[in-house]
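Colleague: Quick one: sequence and predicted model below, then my questions.
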Amino acid sequence: MRQGDTGGPLVETARAKINLALHVTGRREDGYHLLDSLVVFPDIADRLTLEPANGLELRLEGRFASALDGPCQDNLILKAVRRFADMTGAATDVRLTLEKNLPVASGIGGGSADAAAAIRLMECFTGHTLARRQRLDLSLALGADVPVCLDRKPARMGGIGDRLAPAPAMPAAGIVLVNPLEAVSTPAVFRAMTTRDNPPLPDLPERFADLDALCAYLRDTRNDMQAAAETLCPAITAVIAALTALPEVMFARMSGSGATCFALCATDKETRIADTVAEAHPDWWIAAGRL
């Protein structure tokens, strides 16, 4: 988070949430699925700014602003601000501007990351720092991915998103995100799954010595939603094939419920991979960054 030297708007990035591994381990009686996931946050993000205003306002801009469905007042960012105000008594006289750089309904937690960024901005702007339990209650009320997005650190995420544990430090790595610009419904993917009581993640090491070690660990894990997502969106299969065909790519998989897929590589290779994929598939969304 930063603020201009002249006292300009507060600025926060809302980083994409990438499920390096995602095991579905069960389903509760209320229908919520139980997960065991290794989550990271590369430097590929939406951008949210906050400034004082007369009343609560949200402005949408950026490549994917028009893809946000429904009235602006129903946006998760505004829900986060209102719930924060209810919990703390803070005023909501703020104008928020979202630069929507991440595709919508794409398995990388963009809406959850935006809501988490709004909470962090409100804490800074109002001076009301939430206790850990308050943060968890507020973020879970907004969505299962919001708690991990609020912390924005590599984590092992369990339960319905309410059990978070620090992950081993990630090795230096480049990452490329690719989405064929086809939205995938998370509920539809869950309905298409044939098994929901799968084994959890293997035990995590204390540390990953290097990127080779991380990729070796990931090869023993899964994304239990990927097969179902590919039946609903065959373009995911094409994205994975395009990534794995490149010699610089060390590991590729779908993130979350899709359709965004990621490729891991050495830290000097991500731009070359992104350029190569973009040349062959100019209609796909492609972003390169670092873990």
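Modeller: Okay, I see it.
Colleague: C-alpha only now, for contacts and for neighbours.
Modeller: OK.
Colleague: what ranges do the strands span in the stretch 101-250 of the chain?
Modeller: Using DSSP state E, counting those that start in this stretch, the strands of the stretch 101-250 of the chain run over 155-159, 163-166, 174-179.
Colleague: Please identify the most buried of the ones you listed.
Modeller: Comparing the strands of the stretch 101-250 of the chain by mean neighbour count (mean count of other Cα atoms under 10 Å), strand 174-179 comes out on top with a mean of 25.
Colleague: Which elements pack onto that strand?
Modeller: Judged by 3 or more Cα pairs under 8 Å, 6 or more residues apart in numbering; DSSP states H and E, strand 174-179 is in contact with helix 235-244, strand 261-265, helix 270-280, strand 285-290.
Colleague: try it again with 6 Å
Modeller: Using 3 or more Cα pairs under 6 Å, 6 or more residues apart in numbering; DSSP states H and E as the contact test, the elements touching strand 174-179 are strand 261-265, helix 270-280, strand 285-290.
Colleague: if we can go back for a sec, for Ala105, find the nearest of the strands of the stretch 101-250 of the chain.
Modeller: Proximity of the strands of the stretch 101-250 of the chain to Ala105 was assessed by Cα to Cα; the nearest stretch is strand 174-179, lying at 10.4 Å.
Colleague: Compute the inter-axis angle for the closest one and strand 285-290.
Modeller: Relative orientation of strand 174-179 versus strand 285-290 (axes from the mean of the first three to the mean of the last three Cα atoms, to 10 degrees): 160 degrees.
Colleague: from the chain's centre, how far out does strand 174-179 sit?
Modeller: The chain centroid and the centroid of strand 174-179 are separated by 13 Å under Cα atoms, centre = their mean, to the nearest Å.
Colleague: alright, now check it against this:
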Amino acid sequence: MTLAEATPVVHVRAPGKINLFMRVGGLEPDGYHDVATAYQAVSLYEDVRAYPAEDISVAFGGSIDTSGLPVDDTNLAIRAARMLAAHAGVDTGVHLAIDKHVPIAGGMGGGSADAAAALVACDALWELGLSKEDLHGFAARLGADVPFSLAGGTAIGTGRGDRLSPALATGSFHWVLAIAEFGISTPAVYSELDRQRGGGAMPGSRRPEVDAAVLQALRAGDPVRLADALHNDLQAATLELAPGLGGILQLGADHGALAGLVSGSGPTVAFLAADADAALELQVALSASRLTAIRAHGPVPGARVLPA
């Protein structure tokens, strides 16, 4: 038996997400915004392997440039591990080896997926036996998108996005993701939205809600109906900060996408295709225009342990 075979390791895979719909409320006194969003987990994954160690550390690899990512206590995966260790009184450490494939600062929740995977991996490695409810509570303390990365599938998020209600989605939806070569700061996008609104007030006085048309299209498994219902309040703000994304949205429309929208705060642009064949044709067309285009489908499960 080799040393590698003798060393226990827990492998957890967590998905990136697309915001199919996002309505943003006004600026609250605490500096945050209430949102109403429809999440869908898609088949672009982060792979986290947890190894026993004397302290808590993280290292990155994968298909994207991770050279700028922090590896100190500001990293969400490190924070997740430290939170569990403190809660359970664990006196050992963990080394988290993360293969990243979800764009960094791309509006697809890659950091949140890392944190969710770290929670699941450390729970398994340290044999804590935490419940789903316990893990969700830790996830909500780490960030608004982390609970959904745990849950996966399709869900409605309210509050900061962390109060989740499962949403029934029939069949599979096919996406082509146009990946930008740059990231966008989420706080900067929200600040621009507030500026566009003249100080952060949401038009009207109602709390944000997800349109019923979104839920109906998901239940029906109908991509055409879902295309008509896609919406993102943050898109205009993101386009103001990165106007070149407007040309990408038009390019997708010109090559057969049913609809396209900026995912979350961007800059990833998600195009909905009619089926798998249409997604392949759209990917080829976008790639021919020298864009990084990736096909994905959803919904897929949330963070889960894979067989060794």
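Modeller: Nice, I can see it. Keep in mind that this is a model prediction, so the values were computed, not measured.
Colleague: before we move on, the earlier item: may I see the strands of the stretch 101-250 of structure 1 organised as a markdown table, with distance to Glu57 of structure 1 added?
Modeller: Output for those, formatted as a markdown table (distance: least, Cα to Cα, whole Å):
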| stretch | distance to Glu57 of structure 1 |
| --- | --- |
| strand 155-159 | 32 |
| strand 163-166 | 32 |
| strand 174-179 | 30 |
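Colleague: Can you say which of these is nearest to Leu34 of structure 1?
Modeller: Nearest to Leu34 of structure 1, of all the strands of the stretch 101-250 of structure 1, is strand 155-159, at 4.8 Å by Cα to Cα.
Colleague: Now that closest one on structure 2. Mean distance?
Modeller: Taken over the aligned residues, the distance from strand 155-159 of structure 1 to structure 2 averages 0.4 Å (mean Cα distance after the TM-score superposition for structure 1).
Colleague: Report the aligned residue range of structure 2 for that strand.
Modeller: Aligned using TM-score structural alignment, strand 155-159 of structure 1 spans residues 155-159 in structure 2.
Colleague: ok, and what's touching the matching stretch?
Modeller: Stretch 155-159 of structure 2 has contacts (Cα atoms under 6 Å, 6 or more residues apart in numbering) with Asp34, Val35, Ala36, Thr37, Ala38, Tyr39, Arg163, Leu164, Ser165, Pro166, Ala167.
Colleague: Give me the longest helix you can find in structure 2.
Modeller: If you go by DSSP state H, structure 2 has its longest helix at helix 110-125.
Colleague: Against which helices or strands is it packed?
Modeller: Judged by 3+ Cα pairs under 6 Å, 6+ apart, helix 110-125 of structure 2 is in contact with strand 10-27, helix 76-88, helix 146-151.
Colleague: Would you format those as JSON lines with mean neighbour count and distance to Pro70 of structure 2 included?
Modeller: Shown next, in JSON lines, are these (neighbours: other Cα atoms under 10 Å; distance: least, Cα to Cα, whole Å):
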{"stretch": "strand 10-27", "mean neighbour count": "26", "distance to Pro70 of structure 2": "19"}
{"stretch": "helix 76-88", "mean neighbour count": "19", "distance to Pro70 of structure 2": "9"}
{"stretch": "helix 146-151", "mean neighbour count": "28", "distance to Pro70 of structure 2": "18"}
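Colleague: Throw these into CSV and include distance to Gly110 of structure 2, thanks.
Modeller: Converted to CSV, those look like this (distance: least, Cα to Cα, whole Å):
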stretch, distance to Gly110 of structure 2
strand 10-27, 6
helix 76-88, 10
helix 146-151, 9
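Colleague: Of the ones you listed, which is nearest Ala213 of structure 2?
Modeller: Nearest to Ala213 of structure 2 among those is strand 10-27; the distance by Cα to Cα comes to 10.4 Å.
Colleague: After the closest one, heading C-terminal, what element do we hit next?
Modeller: Using DSSP states H and E, the helix or strand that follows strand 10-27 of structure 2 in sequence is strand 33-53.
Colleague: list the helices and strands that following strand packs on?
Modeller: strand 10-27, strand 93-100, strand 154-159, strand 292-298.
Colleague: picking up where we left off before, Val224 of structure 2: which of the contacts of stretch 155-159 of structure 2 is nearest?
Modeller: Nearest to Val224 of structure 2 among the contacts of stretch 155-159 of structure 2: Ala38, at 16.7 Å, using Cα to Cα.
Colleague: so what corresponds to that closest one in structure 1?
Modeller: By TM-score structural alignment, Ala38 of structure 2 lines up with Leu38.
Colleague: For Val39 of structure 1, which non-adjacent residue is spatially closest?
Modeller: Counting by Cα to Cα, 6 or more residues apart in numbering, Val39 of structure 1 lies nearest to Asn19, which is 4.7 Å off, once chain neighbours are set aside.
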